[in-house]
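Asker: what's the 3D shape of this:
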Amino acid sequence: MRSIRIDFAAPGWRRALYRLRPAWLAVGALGLALCVAAALAGWQLAEQRQAYRHRLQHQQERQAALAQPRPQAPRSVIAPAQAAFVNGAVLQLNLPWRELQDAVAAATPASVALLALEPDPRKRVLKLGAETKNSDDMIAYIEQLKQQELFASVVLIHHEINEHGPQPAAALPTRSAVGGAMTALPVPALLLRARLGLARLGPFACVALALCLLGLGAWAWLLPQRAEQAALQARPLPPLAPPSLLAAAPTANQNLADFYDALGERRYSEQQVKILFGLAAKSGLTLSQGEYKSGYDKASRVATYQVTLPVKGSYAAIWQFCIEALRSMPFAALDELSFRRESIAEPVVEARLRLTLYLKDAEPAVLP
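Answerer: As a prediction, this is how the structure comes out:
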């Protein structure tokens, strides 16, 4: 026969303590020990992090003190008109024509005829003109230009074609989602079972279980944090850079002096034209005609010598002449390059290029 235990004691802490099993006392003691140890380890981790932050801040303050620039001599004020002209000239001179030529040549197939290249360095825009046989070649050429890393974006702004064909519609793949309703869980029944189980265990057993779970959760979070902090402290701080290795940024006056040093001599302008004739002959081109225009900017005391040359030859020879001219005369800027040919397959093209030579006087006005 199965015995039935009947307890007539009134509910209270004494009754719960009397019915508490020794195993729950052990669980409670373990949970309390885990919580206390986790609290101590957390406090130690916070102290280590604070000490590391103080070390890092001290290192940064020392580096900032070493990086402070030394007192410099008073700088002279550069006139706005002079600065505007010099900045514009620097943009023209620094155009990456070699990279532009490589990118355009890599994207231009045999079915496309290049007609013009007009860069705008202030807007960082290159206007390109080309001729194709049909609209498909035009769209394919734009896609090829977009694949070049040198061009951030390629936009079609104008076109003139004679043939229009229907374009097939692009079909986009579709995806379908299938879902179903989940069977509702008997939540009230589960809550009732949990409540009865906790009441059966008693308050002391519940507290012991909660302490144990809290301690385990705290250590599960603390162990990765302590390992990360230990690895961070084992890593040495970045060494201080000596003051001699901290290069100071060039001043505006230094940049202006470098610009004047790179200019050509105004009194030797005819020698620069002679260089162009020699480079044209080397490339197999003949300069049968040329237009020359002189200019002078009073604010910067820089002379400009604009050279417009119509040439005729192969596409490769014309590009070789342009690149060699810019290489031989660093103070020359290629402002415009346009082509004209009878047909796309014509090997000989007529080109018109405009160069600007930036020249200085014998004693340019360089601010100290």
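
Asker: contacts and neighbour counts: CA atoms only from here.
Answerer: OK.

Asker: contacts only, for residue 229.
Answerer: 45, 48-49 (CA atoms under 8 Å, 6 or more residues apart in numbering).

Asker: gap between the helix or strand containing it and the chain center?
Answerer: Assigning secondary structure by DSSP states H and E places residue 229 in helix 203-234. In terms of CA atoms, centre = their mean, to the nearest Å, the centre of helix 203-234 is found 41 Å from the chain centre.

Asker: pull out the buried positions in the following helix or strand past it.
Answerer: Toward the C-terminal end, the helix or strand that comes next after helix 203-234 (DSSP H and E) is helix 252-262. Residues of helix 252-262 classed as buried under the neighbour-count rule (16 or more other CA atoms under 10 Å) are 253, 256-257, 259-260.

Asker: nearest to residue 206, of these?
Answerer: Using CA to CA, residue 253 comes nearest to residue 206 of the buried residues of helix 252-262, at 78.5 Å.

Asker: looking at the buried residues of helix 252-262, which is nearest residue 66?
Answerer: Closest approach between the buried residues of helix 252-262 and residue 66, by CA to CA: residue 253, at 24.6 Å.

Asker: report the longest helix in this structure, please.
Answerer: helix 22-67 (DSSP state H).

Asker: how about the buried residues of helix 252-262 in TSV, adding distance to residue 144?
Answerer: Shown next, in TSV, are those (distance: CA to CA, whole Å):
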residue	distance to residue 144
253	43
256	40
257	42
259	37
260	40
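
Asker: between the residues you listed, which is nearest residue 351?
Answerer: residue 259 (30.6 Å).

Asker: for the chain, what spans make up the strands?
Answerer: 112-120, 125-132, 264-265, 291-297, 302-314, 332-340, 348-360 (DSSP state E).

Asker: would you do the same for the sequence below? I want to compare the two.
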Amino acid sequence: MNQLKLVADRLRLAADLWLHRHGPWCLLFVGMLGVLLGFALIVMPQLNAELATKQATLKNLQVLVASSQERSVPAVDSAAKSALHYQAFRENLADDEQVLPSIKAILDSAERHHLVSSRAEYLRAGDDHAQTEMLQMTVPVKGRYSDIRRWIEDILGTQAFVAVNELAFKREEISENQVEAKIRFTIWHHPASPAKRAGRIRASEVAP
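Answerer: Predicted coordinates for the structure are as follows:
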């Protein structure tokens, strides 16, 4: 008991000496420092957690921006390719004056390939969006399959503005060497001039 009292007296004496040397302001400073240290120990973990959350959010935003940029590049490439394809399509269009010679060339080619053609059917149409017109020509022919195939290859190889939209074959007997086919060609061409189009309309109005 006496020893504890002695220790307490020594501590009190040391505190009195420290206060006498440094004054009460130093004690106040030490107390404030302790308060600040305790506040930092409490607040800093919360600030660290909030900072980590913001960093994760920023990383997610960076990933989203990068992925959107990667998706936008193919979209731009696709649009550019579509524009190039459309430009190539426009360059291959026939003039309106080439339509009738093209029809004659198709029929003459069928004859050269030893095909017998029946009466062809014609249908005109326009595409305002693409600013083009087309003439659909359905031709029934009869002949050997190999001749029909070479005839179609000849047309597509010599007339870039002609497309094949429908192709049907029929053979009455398996033993027959001849087949019947119905091919629908589409001749793509530039629109006719307003005067020529008006002339067609007048001609159709007076046609019997």
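
Asker: ok, back up a step: among the strands of structure 1, which is nearest residue 224 of structure 1?
Answerer: Residue 224 of structure 1 lies closest, by CA to CA, to one member of the strands of structure 1: strand 125-132, at 52.0 Å.

Asker: find me the equivalent region of that closest one in structure 2.
Answerer: Using TM-score structural alignment, strand 125-132 of structure 1 lines up with nothing in structure 2.

Asker: now that strand: buried residues?
Answerer: Buried positions in strand 125-132 of structure 1, judged by neighbour count with 16+ other CA under 10 Å: 130-132.

Asker: go on, stretch 322-339 of structure 1?
Answerer: 322, 325-326, 329, 331-339.

Asker: stretch 211-231 of structure 1 now?
Answerer: Neighbour-count burial for stretch 211-231 of structure 1, counted by 16+ other CA under 10 Å, picks out 211-212, 214-216, 218-219, 222, 226, 229.

Asker: equivalent range in structure 2 for that stretch?
Answerer: So stretch 211-231 of structure 1 is aligned with nothing, judged by TM-score structural alignment.

Asker: do stretch 142-154 of structure 1 as well
Answerer: Counting by TM-score structural alignment, stretch 142-154 of structure 1 falls onto no part of structure 2.

Asker: what count of nearby residues applies to residue 199 of structure 1?
Answerer: Counted with other CA atoms under 10 Å, residues neighbouring residue 199 of structure 1 total 12.

Asker: just the one 10 residues further on next, same as before
Answerer: Applying other CA under 10 Å, we find 19 residues neighbouring residue 209 of structure 1.

Asker: off-centre distance for stretch 70-83 of structure 2?
Answerer: Using CA atoms, centre = their mean, the distance between the centre of stretch 70-83 of structure 2 and that of its chain works out at 6 Å.

Asker: same check, this time on stretch 113-121 of structure 2
Answerer: For stretch 113-121 of structure 2, the distance to the chain centre is 42 Å (CA atoms, centre = their mean).

Asker: also stretch 270-285 of structure 1?
Answerer: On the basis of CA atoms, centre = their mean, stretch 270-285 of structure 1 is displaced by 41 Å from the centre of the chain it belongs to.

Asker: before we move on, what about stretch 47-63 of structure 2?
Answerer: Here stretch 47-63 of structure 2 is found 33 Å from its chain centre; the criterion is CA atoms, centre = their mean.

Asker: what is the corresponding segment of structure 1 for that stretch?
Answerer: The aligned range for stretch 47-63 of structure 2 is empty, by TM-score structural alignment.

Asker: buried residues in that stretch?
Answerer: Quick answer for stretch 47-63 of structure 2: no buried residues (16+ other CA under 10 Å).

Asker: contacts for that stretch next, please.
Answerer: Under CA under 8 Å, 6+ apart, the answer for stretch 47-63 of structure 2 is an empty list.

Asker: what about the spatially most central residue of structure 2, distance to residue 87 of structure 2?
Answerer: Using CA atoms, centre = their mean, the residue of structure 2 that lies closest to the mean C-alpha position is residue 75, 4.4 Å off. Distance from residue 75 of structure 2 to residue 87 of structure 2, counting by CA to CA, to the nearest Å: 18 Å.
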